[in-house]
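>>> my questions are about this predicted structure, shown below with the sequence.
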Amino acid sequence: MSFNDFVTCPINKNHRPLRGRLDTHLVRCCRALDTQQKKKMVICPFNETHSVSAAKLLDHIRNKCTCNVSNFVNDMKELEEPKPSLKGLDNAPPPKTAECEDDWDLEPDVGTYKPLHNCDDKLVVRSIKGQSRAVRQEFRYNERRRFAELKDK
């Protein structure tokens, strides 16, 4: 562990937590603040370990934030500048759409799938659960008879 492993807390400059524990420290440090101080502090939208005052947030994002926020800063500049009017685009043709012969809204004429009826004429072992003992015994007897008939075919 070296001195470089420690970072300065953005909320309280006297705190020096380990770099890996900064997230946990910030949660505890924010709990210790009173309500007036909490109202003044804002978390950076690009890195939650950056906590700055609300008045300095825009300056922090533009100049001091070490995260890769250049794309976002350019987007913010575009939002601040007035956009030019889009004259002449009102008469533009609508985008081309591909025509399709299939009608996906039509439902096919297919009956519902009934697995027990589908297995009646095949050598498939079926079981029954959740029934009384007498019903299970009768089901097994009928299954043995069904298997014998299918083997004879």
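Thanks, I have it. Numbers count the residues shown, from 1 in each chain.
>>> when you work out contacts or count neighbours from here on, use the C-alpha atoms and nothing else.
OK.
>>> can you tell me the SS state at Ala148?
helix (DSSP: H, G, I helix; E, B strand; the rest coil).
>>> look at it and say how many residues are nearby.
12 (other Cα atoms under 10 Å).
>>> how far away is it from Tyr141?
11 Å (Cα to Cα, to the nearest Å).
>>> please point out which parts of the helix or strand containing Arg145 sit buried.
In this assignment (DSSP states H and E), Arg145 forms part of helix 133-152. Neighbour-count burial for helix 133-152 flags Phe139, Glu143, Phe147 (criterion: 16 or more other Cα atoms under 10 Å).
>>> dump the residues you listed to a markdown table, plus distance to Val73.
A markdown table is the format used below for the buried residues of helix 133-152 (distance: Cα to Cα, whole Å):
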| residue | distance to Val73 |
| --- | --- |
| Phe139 | 72 |
| Glu143 | 73 |
| Phe147 | 74 |
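>>> going by distance to Glu80, which of those wins?
Phe139 (76.2 Å; Cα to Cα).
>>> element containing Val52?
Under the criterion of DSSP H and E, Val52 resides in strand 51-53.
>>> ditto for Thr24
helix 22-32.
>>> after that helix, which helix or strand is next?
Downstream of helix 22-32, the next assigned helix or strand under DSSP H and E is helix 35-40.
>>> got another one to weigh against that:
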Amino acid sequence: MEKNTGDFVTCTYNNAHRVLRSRLQLHLIKCRSNYPHAELQKCPLNQLHLVPEAEFELHLVSCPDRKIITHYKYVDEMKFLKHDPIESEENWDDTESGNYNPETYVRSNQIIRKPVGPPSKRKAFRHEEEERWQQFD
């Protein structure tokens, strides 16, 4: 297994500490308990940036992660294309014919229907269906 030797960063609590960037967050938690009186402030743009209080204002102006926040904070307005409304001769809401009724269609054509309901209604339905089918013969 090959180790990553190129991506080291320096700890803000102790300059002698060199840590992999991927392990920096865990290291800062441990190092914070060893240096409880260190006067460092967390950057609001990146919690891994711990800056001395004297340099905090300067860091806020020049933080490298500031561009990420400003990119999403100040989004340009979307430009919409303006076009003239298109006049249409059709209106699908105004129908000249009536609505489709499947029950009417089934009664007037040779379509087999299944009886539904209690036994007495099913028996009556079968009797009506026999009479309806005799009309087609």
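That came through fine. No experiment lies behind these values; they were computed from the predicted model shown.
>>> what does the TM-score come to for these two?
The TM-score (TM-score structural alignment, normalised by the length of structure 2) is 0.46; 74 aligned residues with a Cα RMSD of 2.5 Å.
>>> thinking again about what came up before, list the buried residues in the helix holding Thr24 of structure 1.
So, applying 16+ other Cα under 10 Å, buried residues of helix 22-32 of structure 1: Leu22, Asp23, His25, Leu26, Cys29, Cys30.
>>> how about CSV for these, with distance to Val52 of structure 1 added?
Formatted as CSV, the buried residues of helix 22-32 of structure 1 follow (distance: Cα to Cα, whole Å):
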residue, distance to Val52 of structure 1
Leu22, 15
Asp23, 15
His25, 16
Leu26, 12
Cys29, 13
Cys30, 12
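>>> how close does Met139 of structure 1 sit to Glu149 of structure 1?
Quick fix: residue 139 of structure 1 is Phe, not Met. Phe139 of structure 1 sits 15 Å away from Glu149 of structure 1 when distances are taken as Cα to Cα.
>>> I misspoke; the intended subject was Thr24 of structure 1.
Going from Thr24 of structure 1 to Glu149 of structure 1 by Cα to Cα gives 71 Å.
>>> likewise Asp75 of structure 1?
According to Cα to Cα, Asp75 of structure 1 and Glu149 of structure 1 sit 76 Å apart.
>>> same thing with Ser51 of structure 1?
79 Å.
>>> now swap in Val42 of structure 1 and tell me
For Val42 of structure 1, the distance to Glu149 of structure 1 equals 78 Å [Cα to Cα].
>>> buried ones in whichever helix in structure 2 runs longest?
In structure 2, assigned by DSSP state H, the helix with the most residues is helix 119-136. Residues of helix 119-136 of structure 2 classed as buried by neighbour count (16+ other Cα under 10 Å): Phe125, Glu129.
>>> for it, name the packing helices and strands.
Contacts defined by 3 or more Cα pairs under 8 Å, 6 or more residues apart in numbering; DSSP states H and E place helix 119-136 of structure 2 against no helix or strand at all.
>>> how about 10 Å then?
helix 102-108 (3 or more Cα pairs under 10 Å, 6 or more residues apart in numbering; DSSP states H and E).
>>> who does the helix it packs on touch, helix- and strand-wise?
For helix 102-108 of structure 2, the elements it packs on are helix 119-136, judged by 3+ Cα pairs under 10 Å, 6+ apart.
>>> of the buried residues of helix 22-32 of structure 1, closest to Gln37 of structure 1?
Taking Cα to Cα as the measure, Gln37 of structure 1 lies nearest Cys30 of these, at 9.2 Å.
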